[in-house]
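1. coordinates only, sequence not included:
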């Protein structure tokens, strides 16, 4: 009997020790979990206008984020999250800045500037105004195949979770469908499609000021070592050679940056050089946020920087719903955080389809569209400058000239010059359930 008691006692000690070990090993992850939960809840509530219960049961309903206890405070315009009372995080909404994951023990921002918006309304139809699009029937469009392709994008939607599909051909909307609970006014997070927005800001800067992409990136701490060879071109093509880990399944460079860093632009700048600049492709959200921070340095003050995306691009082409979120230092989170309706995302694609020309004005030079869609070194034809490419036929049923903004969970803006097409797909797909090849390929084949 004594041995049995000793065995039970030992088992209890081992069990407690095991639980302690599991907790100790996972404790650092709590910041990521509660950071993600509070930030997502805040943005979905105050930018997208979704009920808190919907965000909990859908957008945040995946492991381990769904373990967090969260609440929305309407009086503070904030969202809180913690896990068993630990690692409490707060994200707060600031008009025109979006939701910002606040640093510990900080309730106010250290700056008061806000982007100045000039949301225009005109009587012109989509895409150049806010009036409804003109109905147009094109004889060369196989509407039966088009409808079938769009329906397939929503089939089995408990897995695909497609929320919106929009097809624009020759500046006319020829297909538009939304999942229940969503419509043309619904605002969606673009995730890494924001990278394509960031690249576009550099294209505009280059067009306005002859900015030299081949000049070394102006990072002070790089000037005394081999990182001084890294150019803006290398950063745009994800070939800087900097150390980086882009892994969202665990604590990594990218998750620490997005959910613990106050100044996200500085994270990649502190990384060591692993490869010769220009020779090794590696997808890095840190690289894009570094570009966003370097862009800030091109302006005389924070106000000018905050205004720039809106006055030069977003409001200029009538993407009135779009908001780009910043971090707590006032730098746009150029890797990940921009929101807009499907129709406004389509306008972004159309700007590239028309090579920067928008309703009588050249927003960026025509060769910029060629630049972003030219394969980066070592990318095997899959990546350009903050845009993904089909140059190597990764989507075998879509035209090879297809290039696209691509975001987590299947956010896409496909630009297909040979078909005069822009296709927008927005959703919440986890895994490989969304068939991008089927959508881009099917719609392309419907244009005969």
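-> Thanks, I have it. Computed from a predicted structure; not experimentally measured.

2. CA atoms for contacts and neighbours, from now on please.
-> Noted.

3. Could you pull up the residues touching the residue nearest to residue 440 when sequence neighbours are not counted?
-> Nearest non-adjacent residue to residue 440, counting by Cα to Cα, 6 or more residues apart in numbering: residue 398, 5.6 Å away. Contact analysis of residue 398 by Cα atoms under 8 Å, 6 or more residues apart in numbering lists 390, 437, 440, 441, 442, 444.

4. before we move on, what about residue 369?
-> When contacts are counted by Cα under 8 Å, 6+ apart, residue 369 touches 352, 355, 356.

5. how close does the closest residue to residue 374 other than its chain neighbours sit to residue 211?
-> Spatial nearest neighbour of residue 374, chain neighbours left out: residue 384 (5.1 Å); criterion: Cα to Cα, 6+ apart. Residue 384 sits 19 Å away from residue 211, taking Cα to Cα, to the nearest Å as the criterion.

6. Neighbour count for the two, which is higher?
-> The neighbour count for residue 384 versus residue 211, taken as other Cα atoms under 10 Å, is higher for residue 384 (23 against 15).

7. Isn't that one up against residue 370?
-> No. Residue 384 sits out of contact with residue 370 when judged by Cα atoms under 8 Å, with a separation of 9.4 Å.

8. alright, now check it against this:
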């Protein structure tokens, strides 16, 4: 996916810093007790020092140096919602927009859960119930096998070797839905499902049901075959914090907790390191985009075993580790060579984060 960088100037006018009325979380839920949520309508975001957490301050500079020499634009670490580290590189600032790439798939996941909770759709329904038949070029009886959940889990059975175009002619049968895991841009049809089910366009529904409720900035940009989300780094961190807090923002449940629990756990038996477009650490094997090889071992060996991640092309990252109370964000250009999701950078970065936090 090639992003046209002149979009930066155009959308910097749209993307302003975000955040809402203060405060810690709902004290009636012990899992959320102590989590800080930044205000929706200001730049205020409380901080916490490394010394308070007994983290190694000597390791911070090495971590930041590593990020800078590996083409990073921004890096944030939240602990229970408060900012511990926030750094920008190469002229980037806390208001600069950047693209999420495939890390933004998890935004579509979350909104799918919201729409289901509102009774607009059911992920077990076939996709054609919402957008009509003929959205693929497969035989009708094969198209009817593809459910919304198959799109969430990358198990549509459609041929991923034909590229990222999602026109009907390019969505061809390779096997029955549910029988093959393959990373495929066809997931974006969920945005059409939600638009049809809600009677709104995708961006309007997304803004009303997710973006505005947690104080995110940003916009969806159509770039060729891709629907790409652009925002500042703090907005990405807000979404990570919402997910860390079990889908709740202060006292409001935004993403249904049961749906989110399904999203961040193994969703099918073909790739145990994949949920509903979230990547899962701590599993015994994993598969990667553009290959049918199953690899043994954990996705990111030096990262926390309970960590789940939104991973985007060229090392756009949201890492969430509930056991460590961490949300970690990285935006920038590819750290090394171009990649679709996972890269060697993930593990090397976590080696340096561990040196700081342990």
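-> Structure's in. What do you need? Please read these numbers as outputs of a predicted model, since none were measured by experiment.

9. follow-up on the earlier one: so what's the equivalent of the residue nearest to residue 374 of structure 1 over in structure 2 up against?
-> Here residue 384 of structure 1 is matched to residue 275 in structure 2, going by TM-score structural alignment. By Cα under 8 Å, 6+ apart, residue 275 of structure 2 lies in contact with 152, 153, 262, 263, 264, 265, 266, 267, 268.

10. Trace the fifth one over to structure 1, please.
-> Meaning residue 264 of structure 2. So, by TM-score structural alignment, residue 264 of structure 2 is matched to residue 373.

11. Same check on the second one?
-> In structure 1, the position corresponding to residue 153 of structure 2 is occupied by residue 237, as judged by TM-score structural alignment.

12. quick one: the closest residue to its match other than its chain neighbours from residue 379 of structure 1, how far?
-> Of all residues not flanking residue 237 of structure 1 in the chain, residue 385 sits nearest, at 4.5 Å (Cα to Cα, 6+ apart). As judged by Cα to Cα, residue 385 of structure 1 and residue 379 of structure 1 stand 11 Å apart.

13. now do residue 341 of structure 1
-> From residue 341 of structure 1 over to residue 379 of structure 1 the distance is 31 Å, taken as Cα to Cα.

14. Comparing the two, which shows the higher neighbour count?
-> residue 341 (23 against 20).

15. Nearest residue to the more buried one in space, please, no chain neighbours.
-> Counting by Cα to Cα, 6+ apart, residue 341 of structure 1 lies nearest to residue 187, which is 4.4 Å off, once chain neighbours are set aside.

16. and what of residue 145 of structure 2?
-> Once flanking residues are discounted, residue 145 of structure 2 sits nearest to residue 177: 5.9 Å by Cα to Cα, 6+ apart.

17. Trace that neighbour over to structure 1, please.
-> Correspondence of residue 177 of structure 2 to structure 1, assessed by TM-score structural alignment: residue 277.

18. Residue 47 of structure 2 now?
-> Aligned counterpart of residue 47 of structure 2 in structure 1: residue 135 (TM-score structural alignment).

19. need the contact list for its match.
-> Going by Cα under 8 Å, 6+ apart, residue 135 of structure 1 touches 172, 173.

20. The same query, at a cut-off of 10 Å, please.
-> Residues near residue 135 of structure 1 by Cα atoms under 10 Å, 6 or more residues apart in numbering: 172, 173, 174.

21. again, but for residue 346 of structure 2
-> The neighbours of residue 346 of structure 2, taking Cα under 10 Å, 6+ apart as the test, are 299, 300, 301, 302, 303, 311, 315, 317, 319, 335.

22. for structure 2, what spans make up the strands?
-> Applying DSSP state E to structure 2 gives strands spanning 72-79, 82-88, 98-99, 219-223, 226-231, 248-249, 252-253, 279-280, 285-286, 295-296, 308-312, 316-321, 326-332.

23. So which bit of structure 1 is the third one matched to?
-> Using TM-score structural alignment, strand 98-99 of structure 2 corresponds to residues 188-189 of structure 1.

24. Superpose on structure 2 and give me the mean offset of the matching stretch.
-> Stretch 188-189 of structure 1, aligned to structure 2 and superposed, deviates on average by 0.8 Å (mean Cα distance after the TM-score superposition for structure 1).

25. and residue 12 of structure 1, that one's in a helix?
-> Yes. Checked against DSSP: H, G, I helix; E, B strand; the rest coil, residue 12 of structure 1 lies within a helix.

26. My read is that residue 394 of structure 1 contacts residue 382, right?
-> Yes. With contacts counted by Cα atoms under 10 Å, residue 394 of structure 1 reaches residue 382, the gap being 7.5 Å.

27. Compare neighbour counts for the two and give me the winner.
-> residue 382 (20 against 13).

28. That one reaches residue 372, doesn't it?
-> No. Counting by Cα under 10 Å, residue 382 of structure 1 stays clear of residue 372, with 11.6 Å between them.

29. related to what we said a few turns ago, for residue 186 of structure 2, find the nearest of the strands of structure 2.
-> Nearest to residue 186 of structure 2 among the strands of structure 2 is strand 226-231 (10.0 Å), distances taken as Cα to Cα.

30. Check which helices and strands the closest one sits against.
-> helix 7-12, strand 98-99, helix 105-117, strand 219-223 (3 or more Cα pairs under 10 Å, 6 or more residues apart in numbering; DSSP states H and E).

31. Please give the centre-to-centre distance between the second one and its chain.
-> Read that as strand 98-99 of structure 2. Centroid separation for strand 98-99 of structure 2 versus its chain: 13 Å, with Cα atoms, centre = their mean, to the nearest Å.

32. Equivalent analysis for stretch 160-171 of structure 2, please.
-> Stretch 160-171 of structure 2 has its C-alpha centroid displaced from the chain centroid by 23 Å (Cα atoms, centre = their mean).
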